[in-house]
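1. Take this sequence and fold it.
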Amino acid sequence: MRIIVAGASGLIGTALSSSLRSSGHDVVALVRRPAASPSEFEWNPAEGRIDDAALQGADAVINLSGAGIGDRPWTKARIAELLASRVGPTRTLTAAMSRLEVPPAVFLSQSASGYYGSAGPVVLRENAPAGTGTLARICVEWEAAAHEAPAGVRVVTPRTGVVLSRSGGALGRLMPLLRLGVGGPLGNGRQYWPWVTLPDVAGAFSFLLTAPVSGAVNLCAPESADVNSLIAGLAGALHRPALLRVPAPVLRLVMGQLAEELLLASQRMEPAVLAGAGFEWQHPALAQAAAWVAERG
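-> Below is the predicted model of the structure:
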């Protein structure tokens, strides 16, 4: 397949592009600088500009664009940037598809577990309603933009959870502390994080390219875990203690709304669509995931 990837340089994009190429696919990256090889096309999503030739003959488009949620404090300007960096590129891609005589067959456009807001211990399948808060609002608009793709394009919006990797990602700042034995749970630790390993994210996106699935897809592991269990599992695999809990008031004081929605929110997602379609996880259980992370490799 000829697959166009927006956001190919990020954590997920790098792993996914490598996996797809290893499987024999022709992967073309959209970049915001002059193209350096035939496998790149320059675009400017902020201005809605893209060379339509980039999508010509494409079988699929994968959209992973978006500024980092936890990279900076959530000022009003930053929140506006988080929204624009997701909705703008998505609409640029759907508009380009609409101009093609033969648009790609499938559009995989990233979304996030933040769609559900904070739902406590309630099990969240794909038909659960959107939550409240900044992340939920961003995800709702992000997914709506993806569904502006022309008729006939199969649109999938994977709601990706907390990605576990050996470096970087959502736990990029916490993992070094856990390796040193000076990390611990955040808040009371009873909030659920819908975790998934990086290889399983890449595997799920590859699977969704051809699976007869459309609409929202919860992209997480089948075994749910609260933060206490997640941190204990990772620390145990590293043979380190995880005793230094960070109280919720401290997180709120230091990080404000970002802490409330990103660290203290609870989303007990169930990957019902992926499981029903027959996807097979490499790391379905937390013990397997923690062992893989601890290997470093």
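
2. contacts and neighbour counts: CA atoms only from here.
-> Noted.

3. Straight-line length of stretch 185-194, end to end?
-> 15 Å (Cα to Cα, to the nearest Å).

4. buried stuff in it?
-> Neighbour-count burial for stretch 185-194, counted by 16 or more other Cα atoms under 10 Å, picks out 185-187, 189-194.

5. and for comparison, fold this next one:
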Amino acid sequence: MKILITGGTGLIGSHLCQVLSEKHQLTVLSRNPTKAKQLLGPQLSYLADLESLANLDEYDAVINLAGEPIANKRWSPKQKDKICQSRWTITRQISQLIIASNKPPAVFISGSAIGFYGSQQEQPLTEADDLLAHDEFSHQICMQWEAVAKLCQDHTRLCILRTGVVLSPAGGALKKMLPPFRVGAGGVIGDGKQFMSWIHLKDMVRGIEWLLHNDAANGTYNFTAPHPVTNRAFTSVLAKVLNRPTLLPMPAFALKLGFGEMSTLLLDGQKVIPERLQQQGFEFIYSDLQPALKNLLLN
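-> All right, here's what the predicted structure looks like:
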């Protein structure tokens, strides 16, 4: 297959490119093709922008993972706009190119996040629970992100990924958590009751590959492991795997003072269940947190 990938230099994208390049021809969209080539290798093709394309006739599939990292900087109005536009603009462009195609790609796999549901308590959430979403910034990002992807759903098979916390020591939340935990300075965040819906990076990549090749798959999918945990439970398991104490809890007021509105990413959560993936036959390698962390940190 000829596959166009956006976000190919990110945590998920770089590992996905490594797996897919063994069997498929990949073109990676990157604002800096030279840097992308250094990271991903010369065996892939690179594209600097979509403006040069009239349609996507030459591609069999598109995987759209592009977006400004949501937790890199404090949420100023300017940063909020950057977070939104980095997702909405490119997704809209892809949808328009698919609509303009005489032979559109057979599948469009487009990113979203479990932030769609907004801040939740202990209510388990499946893909059927859209109406339970809380209207806040994370929901607004994802709602529009998904809406512009759906513009082309009459022209191709569309799969939307509502991704949870992707676990890998190479990047994302786990990489940021490891330094204090390794020296025994990690701890519970806030009251620790907020749920963390996580997924092992390997299952994330396997799931995307499964959607790519499963012609019956379409619509929205929660990309989280079947067994989400509270922050308190996550802290306990991570400390156990690293054989370190948890001595320094992070009080909510300190996070709100330091991060402002962005602190909701740490203090609030969602208990998300991957119901559609499981119903349609996808099998997770890492359903439980402790084996997942042992694989990532001790192998």
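
6. TM-score of the superposed pair?
-> The TM-score (TM-score structural alignment, normalised by the length of the first structure) is 0.93; 290 aligned residues with a Cα RMSD of 1.6 Å.

7. about what we covered before: turn the buried residues of stretch 185-194 of the first structure into TSV, including secondary structure.
-> Output for those, formatted as TSV (DSSP: H, G, I helix; E, B strand; the rest coil):
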residue	secondary structure
P185	coil
L186	strand
G187	coil
G189	coil
R190	coil
Q191	coil
Y192	strand
W193	coil
P194	coil
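
8. and of those, the nearest to R33 of the first structure?
-> P194 (34.3 Å; Cα to Cα).

9. which residues touch the aligned partner of P241 of the first structure in the second structure?
-> With TM-score structural alignment as the criterion, P241 of the first structure lines up with P245 in the second structure. By Cα atoms under 8 Å, 6 or more residues apart in numbering, the residues touching P245 of the second structure are 181, 184-186, 239.

10. Might you specify the subset of these located within helices?
-> 181, 239 (DSSP state H).

11. Counting neighbours, which of the contacts of P245 of the second structure comes out on top?
-> G186 (23 neighbours; other Cα atoms under 10 Å).

12. for it, what are its contacts?
-> 177, 180, 235, 239, 245-249.

13. follow-up on the earlier one: export the contacts of P245 of the second structure as JSON lines, with columns for distance to Q123 of the second structure.
-> As requested, those are arranged in JSON lines below (distance: Cα to Cα, whole Å):
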{"residue": "F181", "distance to Q123 of the second structure": "29"}
{"residue": "G184", "distance to Q123 of the second structure": "32"}
{"residue": "A185", "distance to Q123 of the second structure": "31"}
{"residue": "G186", "distance to Q123 of the second structure": "27"}
{"residue": "A239", "distance to Q123 of the second structure": "27"}
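
14. Pick out the most distant pair among the contacts of P245 of the second structure.
-> A185 and A239 (9.9 Å).

15. Now for these two: what residues contact both?
-> 245-246.

16. Please, which helix or strand holds the nearest residue to K73 of the second structure once chain neighbours are set aside?
-> Leaving aside its chain neighbours, K73 of the second structure sits nearest to Q79 (7.3 Å; criterion: Cα to Cα, 6 or more residues apart in numbering). If you go by DSSP states H and E, Q79 of the second structure is part of helix 77-99.

17. Compute the inter-axis angle for the helix or strand that that helix is followed by and helix 77-99.
-> Next along the chain after helix 77-99 of the second structure, taking DSSP H and E as the criterion, comes strand 107-113. Angle of strand 107-113 of the second structure versus helix 77-99, following axes from the mean of the first three to the mean of the last three Cα atoms, to 10 degrees, is 160 degrees.

18. any chance of the buried residues of stretch 185-194 of the first structure in CSV, with distance to D26 of the first structure too?
-> Shown next, in CSV, are these (distance: Cα to Cα, whole Å):
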residue, distance to D26 of the first structure
P185, 42
L186, 42
G187, 44
G189, 43
R190, 43
Q191, 41
Y192, 37
W193, 34
P194, 31
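
19. For stretch 292-299 of the second structure, which outside residues touch it?
-> Contacts of stretch 292-299 of the second structure (Cα under 8 Å, 6+ apart): 168-169, 200, 238, 241-242, 286.

20. Of those, grab the buried ones for ChimeraX.
-> Listed next is the ChimeraX selection for buried residues among the contacts of stretch 292-299 of the second structure, using 16+ other Cα under 10 Å:
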select :168,169,200,238,242,286
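
21. biggest separation within the contacts of stretch 292-299 of the second structure, which pair?
-> Maximum distance among the contacts of stretch 292-299 of the second structure (Cα to Cα): 18.2 Å, for L242 and Y286.

22. Tell me if I'm right that R245 of the first structure and G184 touch.
-> Yes - using Cα atoms under 8 Å, R245 of the first structure makes contact with G184 at a distance of 4.7 Å.

23. out of the two, which sits in the busier spot?
-> G184 (21 against 15).

24. Excluding chain neighbours, what is closest to whichever residue in the second structure pairs up with the more buried one?
-> For G184 of the first structure, the aligned residue in the second structure is G187 (criterion: TM-score structural alignment). What sits nearest to G187 of the second structure in space, not counting adjacent residues and going by Cα to Cα, 6+ apart, is P249, at 4.2 Å.

25. quick one: the one you found from Y286 of the second structure, how far?
-> From P249 of the second structure to Y286 of the second structure the distance is 27 Å (Cα to Cα).

26. Check A71 of the second structure too.
-> In terms of Cα to Cα, A71 of the second structure sits 25 Å off from Y286 of the second structure.
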